[in-house]
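**Student:** compute the structure for the input listed below.
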Amino acid sequence: MSNVISLSEARLGDKGVITRVGADARDEHGAELERRLLELGLVEGAVIQLLHQGAIGKDPMALKVDDMRVALRRREARGLTIELFAQAAE
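**Tutor:** Sure thing, here's the model as predicted:
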């Protein structure tokens, strides 16, 4: 099993490090989303953990990013790639 996933595929409790921001920034909307993610502190190298997910469609997601909390929709989370820590990938 690969330990590099899109954040949108994360399961409750998964923890890892952001390895890529803006997986699909080919159009204006994608570039805007990438800019907003970076402004929220979702930068390469930040430690991230999925704390909570909504009851309907698992949306929105509540995340711990370093020392802050952020909520994202799963479609926004598709723009982030994370590498799971070993204990989370098992």
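
**Student:** going by C-alpha atoms from here, please, whenever you check contacts or count neighbours.
**Tutor:** Fine.

**Student:** SS state for Gln87?
**Tutor:** Classification of Gln87 by DSSP: H, G, I helix; E, B strand; the rest coil places it in helix.

**Student:** contacts only, for it.
**Tutor:** By CA atoms under 8 Å, 6 or more residues apart in numbering, the contact list for Gln87 is empty.

**Student:** how about a cut-off of 10 Å?
**Tutor:** Residues near Gln87 by CA atoms under 10 Å, 6 or more residues apart in numbering: Asp14, Lys15, Gly16.

**Student:** now the other sequence, so there's something to compare against:
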Amino acid sequence: MKSLKDVKVGETATVVKLHGEGATKRRIMDMGITKGVEIHVRKVAPLGDPMELNVRGYELSVRKADAEKIEVS
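**Tutor:** The predicted structure is shown next:
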């Protein structure tokens, strides 16, 4: 399983599945990250947390803990 956390800066990945439960999964989905959507990793903060993403035409910052719960291909 490859998670969003493993995607390098400048690469684009497609969401395969969301892991996690309840409020965490709901929050990720509310940000527009759903199955089948493409995510482009724009940059990662110097200490590795958070990641800046391009999702559905807007910029989004996601913590590494949340990025681990997003399975991509």
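
**Student:** of the contacts of Gln87 of the first structure - the most surrounded one?
**Tutor:** Neighbour tally across those (other CA atoms under 10 Å): the maximum, 27 neighbours, falls on Gly16.

**Student:** name the SS class of the aligned residue in the second structure for that one, please.
**Tutor:** Gly16 of the first structure maps onto Ala13 in the second structure, with residues paired by TM-score structural alignment. Under three-state DSSP, Ala13 of the second structure falls in the strand class.

**Student:** cool, and the one 10 residues further on?
**Tutor:** Applying three-state DSSP to Ala23 of the second structure yields a three-state assignment of helix.

**Student:** for the contacts of Gln87 of the first structure, which one is nearest Thr81 of the first structure?
**Tutor:** Gly16 (9.8 Å; CA to CA).

**Student:** separation between that closest one and Ala25 of the first structure?
**Tutor:** Applying CA to CA, to the nearest Å, the value for Gly16 of the first structure to Ala25 of the first structure is 22 Å.

**Student:** and for Ile48 of the first structure?
**Tutor:** Counting by CA to CA - Ile48 of the first structure and Ala25 of the first structure are separated by 21 Å.

**Student:** residue contacts, the match of Gly16 of the first structure?
**Tutor:** Ala13 of the second structure touches 2-4, 7, 36-41, 71-73, counting by CA under 10 Å, 6+ apart.
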